[in-house]
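Trainee: sequence first, then the predicted structure:
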Amino acid sequence: MIPEKIATKPNLTKRILAGLIDYTLLIGVTIVMFIYFGEKVQNNYELHDFPALANALIWFGYLIGFEVKFGGTLGNLVFDLQVVSIKDNNSTSLTLGQSFIRHLFDFFDLWFFGLLAILLIKNTKYNQRLGDLCAQTIVIDTKDDQQFYKRFI
């Protein structure tokens, strides 16, 4: 096992604001999709076929694609937050699987205005939400020299 050193902070304000940016963008795109491509069924609008698939691909591409390519979503990048892998490998870069797992748990993390995520971030050793715990990732502020993840070979 390679020795490692991890130092994180909750960064709650930045993480909440980053999440607001990300989900405002995604919900906005979804609303536009419903307006232009939705079918009215009784008193509701529904997306079917390609528009539904396109909407899912947009969510996937934005949340997961941005994290894998840039280390965070637009919201994270605006606030200098980076998602880092602490999995047992030689890289701190996030894998597609790790990002997918992180966002698979978004529903639970965002439940009741993010209460579960906030409680976990404040009470876990490395300030991780449920998605981070399951994916073996941490979120660090890249502008704060006191937050880091280093492996010593």
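Mentor: In hand now; what should we look at?

Trainee: alpha carbons only for contacts and neighbour counts from here, please
Mentor: Fine.

Trainee: pull the residues that contact the helix or strand hosting residue 114.
Mentor: Using DSSP states H and E, residue 114 maps to helix 106-123. Residues outside helix 106-123 that contact it (C-alpha atoms under 8 Å, 6 or more residues apart in numbering): 10, 12, 127, 128, 129, 130, 131.

Trainee: buried residues, the following helix or strand past that helix. List them.
Mentor: Downstream of helix 106-123, the next assigned helix or strand under DSSP H and E is helix 130-135. Neighbour counts over helix 130-135 (16 or more other C-alpha atoms under 10 Å) mark 130, 131, 132, 133, 135 as buried.

Trainee: this is the other structure I want to compare:
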Amino acid sequence: MANTTIITGQYVQINQTPASVGERIIARLIDMVIIILYLFATISFFNKVPTLVLYQVSYLLFIILPAVCYSLLFEVFNHGQSIGKMIMNIRVVMADGSSPTFGAYLLRWLLYLIDFTITGGLGLIFILMTKKSQRIGDLAAGTMVIKLNDYRKINVSLDEYSHLEANYHPVFPQAGDLSLEQINVIEKALSVDGKERYNYISQLSGKIKELLGINTQLSDEKFLETLVKDYQYYAYVDI
């Protein structure tokens, strides 16, 4: 299976190998077994206890919703991995290598119904035909599922670069919401020379602060430099 190659603003080559169809199917089957076991256990519990106040509400909150939202909840709160994906060592990421936003997770989860349930497996055909092995939900959300082993090898190589010091602690968590293209714009701004450098950096810094809702006492240049480092941390190290 072909690798996905990304060149970051620091000219660090990132190779991501898409998870195979077999790995994704096995991960999904594991998740389905876990959901079935959960439903069996919770339904058995509710059937054995006396009638509860607001029984139907409790049934919905503790049985139906967790089962239906299983994949979404795990991917959002467990770095793109359900239990099945953890066992198969695969993970959901953005196609540019960064961490998905909640909106991206939500969109690919909503479109699962079209990928497999309604269309009878159209998503499987898309996985087989697309270069990055993306189903319809992945294409719409800009995500892909990668092999985590290869992703971890990348982190080892990143330690050799001075742009991200060992034990680096990010300052702005909002940096994780930026795209690779936006980071490249910041990199270009920081590399500008001449009389317009100050104005260019100042204007870009102001727009980014407004976009991300950031208020900081750092100078505009230092703010942009810190943002780039934070992006690298969230995109490639915080797994």
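Mentor: Received, thanks. What you are looking at is a predicted structure, and each value in this text was computed from that prediction instead of being measured.

Trainee: okay, the buried residues of helix 130-135 of the first structure in a markdown table with distance to residue 2 of the first structure next?
Mentor: Shown next, in a markdown table, are these (distance: C-alpha to C-alpha, whole Å):
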| residue | distance to residue 2 of the first structure |
| --- | --- |
| 130 | 25 |
| 131 | 24 |
| 132 | 21 |
| 133 | 20 |
| 135 | 19 |
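
Trainee: how about the lengthiest helix in the first structure: buried residues?
Mentor: For the first structure, the longest helix by residue count, based on DSSP state H, is helix 12-37. Residues of helix 12-37 of the first structure classed as buried by neighbour count (16+ other C-alpha under 10 Å): 14-16, 18-19, 21-22, 25-26, 30, 33-34, 37.

Trainee: biggest separation within the residues you listed, which pair?
Mentor: Using C-alpha to C-alpha, the buried residues of helix 12-37 of the first structure reach their maximum pairwise distance at 14 and 37, which is 34.2 Å.

Trainee: settle this for me: residue 87 of the second structure is touching residue 27, isn't it.
Mentor: Yes: applying C-alpha atoms under 8 Å, one finds residue 87 of the second structure in contact with residue 27, separated by 7.3 Å.

Trainee: tell me the contacts of residue 137 of the first structure?
Mentor: 83, 84, 85, 86, 87, 94, 98, 128.

Trainee: find the nearest non-adjacent residue to the aligned partner of it in the second structure, please.
Mentor: Using TM-score structural alignment, the partner of residue 137 of the first structure in the second structure is residue 143. Setting aside the residues directly before and after it, residue 143 of the second structure is nearest to residue 94 in space (C-alpha to C-alpha, 6 or more residues apart in numbering), at 4.1 Å.

Trainee: what's the counterpart of the one you found in the first structure?
Mentor: Residue pairing (TM-score structural alignment): residue 94 of the second structure is matched to residue 85 of the first structure.
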